[in-house]
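K.L.:
Just need the structure, nothing else, for what follows:
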Amino acid sequence: MRRPAGVLPGVLGWLEENLRWFDPEVWERHLPRRPFPPGPLLELLGFLRLLTREQGPAALPQGLREGALDLAERITGTPEFTTRLRRADALFPYHLNVVALLGLLGRPRPDLLKTCEALLASGAGGHFQPHRPLLSRLELRYFADRAALTLPAGIPDRASLYAGSVPALGPDPLSLDDDEVYAFTHAVFYATDFGADDVPQGGALRDTVRVLLASHLIGGHLDLLAELLLCADLTGLGETDLARRSWGALASARRSDGAVPGPVHRPAVLSGLAGEKAEAYLFGTCYHTTLATGLAAVVRLGRGGTPEPDPPEDVSSPAIPPPSPPTGAPAEEIRAWAESIARAAPHAPQPHRQVWAQAVTGALTLAARRRDPVTLTALLTAAGPLGARNTPLARAAAARLAAGWCS
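P.N.:
Below you'll find the predicted structure:
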C-alpha cells in the first residue's frame, strides 16, 4: 500500500504543475465562473499554510509557494478585490481569509486587514448575528482569530460556536447527507485549527467519525474520505486499521500524475477531450480532492504517521470474507459480502468479528443514505451473528426500515 508519505510528494508535484489553473482568468477559459473566483487559490493557500506550520518552510516547493503568493498578491492588489471586500457581503469571509493567509505566508497586507477589522467592528454585513448559519459564523470567527483581528465584545468564541455545530450535537449518521458531512468535517477543522487545538469532544465524536469513515470508504466518496481521514487523526483514530485501509483506497485511486479524482470526475469524459479543455476538466474535477488528501497527509505525517507499517494482507476465502466490501462496490456486491459475513461470523475469531461489525455499521449508514431497503435488510441480517444487531444505530436502521422509510 502506498502510504501518505508517498501521497504528499505526488500532491505537491501535481499542484506545482497545475499552478496556472488557480488563476481565475485561466479557470474561466473553460470552467464555470465561481461566486468567489479566487476560491481554488484560497484553498491552496490554506494547504500551504498548514504544510508550513507542520513541516516548516523548507517542505514547500519554492516554485509552488512563490507562484501562489505572487498570484494572490496580484488579485488582492486590484481595485475590484478591495471594492468587493468593502461590500461586506456573503463573500466577505473569503476575502478576509485570502488577506490573512497572505500575511501568514509572509506577504502581509496590513491595510486590507485593517479594513476587515473596521468592517467587523461596524457590524457591516451582520455576519455574527444569531440568525446567520452557525457554520458560517464559526468559519468567520476562525478566519478572524487566525488573522489575529480584534473583534467587538460579545461575539462568541470558537468553542461556544462549535457547541451548536453538527459534530457537537451528536448527529445521527443514518440521516446525514453529503452537505451535512461536509459541515461536520469543517466544523471540526475550524474548532481545532486543523489539529493545533484540542478537539472539544472525545468519545462521542470519535464514534461518529469512525462510522462515517467506514461508510465513505465503502461508498468511494474520496473527497469526504480524505476529510474524514483528517478528522480521524484529530480524534485519535489515525492509527487504526480502518484509517490505514482508507489511506489505501486514496492511494490506489490517485492518478499517476499525483492527482486524486473527485466525485464528479469521469475518466470517460476526460478521454473525449484534448489540449487545454482536457487540462481544465482534469483540474476542475480533481483539485479539491487532491488538496483534501494533501491536508490529511500533512496532519498524518505531523503526528508521526511515518514510517507506517503496511497492514497485513487480507486473507479471504469463502470462510474468511474480506474486512469490508471493496471501495465503490455496487449494492449487489455489498449484499453478497453481507451474506458471506452472516455465514462466517458464528465460527470466526473475535478480531474478525470486530472488524466486520465496524464495516457493517458503515455499510448500514451507506445503505440508509441511499434508501436501499434490500441492502439494508442484508446488512441487518449480518449484524445479528456479529452481536451488532442491538446497537443504537442498527436498531434505528431496523425501525426506519420497518416504518417504510427506505421505500
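K.L.:
make it CA atoms for all contacts and neighbour counts henceforth
P.N.:
Fine.
K.L.:
Just say helix, strand or coil for the residue nearest the centre of the chain.
P.N.:
Most central in the chain under C-alpha atoms, centre = their mean is Glu227, positioned 2.0 Å from the mean C-alpha point. Under the three-state scheme (DSSP: H, G, I helix; E, B strand; the rest coil), Glu227 adopts helix.
K.L.:
so it sits right up against Leu291, yeah?
P.N.:
No. Here Glu227 lies out of contact with Leu291, judged by C-alpha atoms under 8 Å, at a distance of 9.9 Å.
K.L.:
who touches the residue nearest to the centre of the chain in this structure?
P.N.:
Thr185, Ala292, Thr293, Ala296 (C-alpha atoms under 8 Å, 6 or more residues apart in numbering).
K.L.:
Now for those, which sits with the most neighbours around it?
P.N.:
Most neighbours among the contacts of Glu227, by other C-alpha atoms under 10 Å: Thr293, with 29 neighbours.
K.L.:
which parts of the one helix or strand that one maps to are buried?
P.N.:
If you go by DSSP states H and E, Thr293 is part of helix 275-302. The neighbour-count check on helix 275-302 (16 or more other C-alpha atoms under 10 Å) flags 278, 280-301 as buried.
K.L.:
how about the nearest residue to Leu228 once chain neighbours are set aside, what does it touch?
P.N.:
For Leu228, ignoring the flanking residues on the chain, the nearest one in space by C-alpha to C-alpha, 6 or more residues apart in numbering is Leu213 at 5.8 Å. Residues counted as contacts of Leu213 (C-alpha under 8 Å, 6+ apart) are Leu225, Leu228, Leu229, Ala232, Leu242, Ala243, Ser246, Gly362.
K.L.:
Once you drop chain neighbours, what's closest to Trp14?
P.N.:
In space, Trp14 is closest to Gly258, 5.5 Å off (C-alpha to C-alpha, 6+ apart).
K.L.:
Which residues are in contact with that neighbour?
P.N.:
Val7, Pro9, Gly10, Val11, Gly13, Trp14.
K.L.:
one more to line up against the first:
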Amino acid sequence: MDKQFHELLQGCLNLGWGERVDRPLFRSLEIRWASGVLNGCRPDADDLIAMAPACTLPSLVARREDAYALTHTLFYATDFGAYPLPDCVSTQRVTASLDALLAWQLWEDDLDLVGELLAAAYACALPSRYSDMALTAVWSELNRPVVRGPFAAHIRHRMNSIYDVEVFGSCYHTTLVAGILCATYLAAPPVNSPQNQTPGPDRALVTEEALESLRLVNQPERLSASWVTGIDGVLEPTQTVIACVLDGALASAYRADDLRTVAVLHQRLKRYGVTTATSLAAAVALDFRTRHG
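P.N.:
As a prediction, this is how the structure comes out:
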C-alpha cells in the first residue's frame, strides 16, 4: 500500500472520523475492516453484524440501499470471504434475503447490484438458489473491458461534453464489481446443491413464463434486459429458473403498488410448488392489504 495513503488513512481513523453516531452499521463495518487491514489483523465485526438489519429485512420493502448494505455487511464481516460468517449470522436467512434481492435486481437489469450480490454469495459460500443461473444470464455483459453501469442508459441522452466523464462515473464501479465477482467466484469452494444433479430447464416453458411475466407487469422494455437474452444458456432446473423470474416480476409489481398483478404472480409461484422469501412476504402483504385496505 502507498505509504502516504496509509498514513493519511491511519490518521483519519486515529482522529475518530470513522466513529460518527449517525453512521449506518455497514459503514461502521467498513471502518472496522479498513482498520484491520491497516493493522494486519482480522476485523472484529461480531458485535456489529449481530445488530445489522440487512439480513432480516422483508424482501418486498427493501430498497437498493438495503441491498448494498447487505452485500457490504457480508464483504466486511468476512474480509471478502477470507473468514467464515460469524456464528451470530443465520446462513439460511442471509441466503433467502440475498436470493430475493438478486431476483429483483436481475429483473431490473442492474448489473452493479447483481454483481455485488453474486460476489457476496460466492465470497461467503452461500447455498444460493439463483446465483449460478444469474451469473450465466448476465455473463456476456459482465465479461467486457467496461461493464455497463446502472445509469449509463440515462446518461446517453445528456450533453456530449459531459458524456465521457459521466459514463466513467457510472461504469467504473460496476466494472470494479465485475472484477471482484470474478475473483470471488474463482476462489469460492464448491457448494453442494442437489439441483446440480438435476436435468436442465424446459427452455420453451421458461421463455413462455418470462414473456407472460413481462406482459403481466406491463414492462415490455425488459425484453432487452441482459437476463432475458442470457436465460437461454442457464442449466438450472425449470422450477428454479421460473421461480427466479417470478420472484423478480413479483418484487417489481409490488413496488409499483400493482397488487392485482402481485396476486396473480403469487398464484403462479404456488402452481410450481415454490416457496421463496419473496412469495412469503407477498402473502403477508396481500393479507394485510386485504384486511386493512
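K.L.:
that older thread, quick one: which of the contacts of Leu213 of the first structure has the most company?
P.N.:
Leu229 (31 neighbours).
K.L.:
Show me what that residue aligns to in the second structure.
P.N.:
Matched to the second structure by TM-score structural alignment, Leu229 of the first structure sits across from Leu118.
K.L.:
my guess is that match meets Tyr130, correct?
P.N.:
No. Using C-alpha under 8 Å, Leu118 of the second structure is not in contact with Tyr130; the gap is 9.1 Å.
K.L.:
Arg74 of the first structure is in what secondary structure piece?
P.N.:
Assigned by DSSP H and E, Arg74 of the first structure belongs to helix 62-76.
K.L.:
Now do that helix: which range of the second structure does it align onto?
P.N.:
Helix 62-76 of the first structure covers no residues of the second structure once aligned (TM-score structural alignment).
K.L.:
ok, residues contacting that helix?
P.N.:
Contacts for helix 62-76 of the first structure (C-alpha under 8 Å, 6+ apart): 15-16, 19, 23, 41, 44-45, 48, 81-82, 98-99, 102, 105, 107.
K.L.:
Just name the closest of those to Ala331 of the first structure, please.
P.N.:
Of all these, the one with the least separation from Ala331 of the first structure (C-alpha to C-alpha) is Leu15, at 34.8 Å.
K.L.:
What count of nearby residues applies to the closest one?
P.N.:
With other C-alpha under 10 Å as criterion, Leu15 of the first structure counts 22.
K.L.:
so how far is Gly294 of the first structure from it?
P.N.:
10 Å (C-alpha to C-alpha, to the nearest Å).
K.L.:
now do Ala367 of the first structure
P.N.:
29 Å.
K.L.:
same deal with Leu212 of the first structure?
P.N.:
From Leu212 of the first structure to Gly294 of the first structure the distance is 20 Å (C-alpha to C-alpha).
K.L.:
and what of Val355 of the first structure?
P.N.:
27 Å.
K.L.:
Helices of the stretch 151-300 of the first structure, start to end?
P.N.:
Ranges of helices in the stretch 151-300 of the first structure, per DSSP state H, counting those that start in this stretch, are 158-162, 178-192, 203-219, 222-234, 241-253, 267-271, 275-302.
K.L.:
So what's the residue count around the aligned residue in the first structure for Leu265 of the second structure?
P.N.:
Under the alignment (TM-score structural alignment), Leu265 of the second structure maps onto Leu379 of the first structure. Residues near Leu379 of the first structure, counting by other C-alpha under 10 Å, number 29.
K.L.:
so what's Leu379 of the first structure up against?
P.N.:
Leu379 of the first structure touches Arg335, Ala338, Glu339, Val360, Ala363, Leu364, counting by C-alpha under 8 Å, 6+ apart.
K.L.:
I'd like the contacts of Leu213 of the first structure laid out as TSV, including distance to Tyr190 of the first structure.
P.N.:
Formatted as TSV, the contacts of Leu213 of the first structure follow (distance: C-alpha to C-alpha, whole Å):
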residue	distance to Tyr190 of the first structure
Leu225	18
Leu228	14
Leu229	16
Ala232	15
Leu242	24
Ala243	22
Ser246	23
Gly362	25
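K.L.:
what residue of the second structure matches up with Tyr142 of the first structure?
P.N.:
Aligned partner of Tyr142 of the first structure by TM-score structural alignment: Trp33.
K.L.:
check contacts around that match.
P.N.:
Arg42, Pro43, Asp44, Tyr76, Ala77, Asp79.
K.L.:
cutoff 7 Å now
P.N.:
Pro43, Tyr76, Asp79 (C-alpha atoms under 7 Å, 6 or more residues apart in numbering).
K.L.:
Likewise for Leu85 of the second structure?
P.N.:
Leu85 of the second structure neighbours (C-alpha under 7 Å, 6+ apart): Ala77, Thr78, Cys124.
K.L.:
do that again at 10 Å, thanks
P.N.:
Ala45, Asp46, Ile49, Leu74, Phe75, Ala77, Thr78, Asp79, Thr91, Cys124, Ala125, Leu126 (C-alpha atoms under 10 Å, 6 or more residues apart in numbering).
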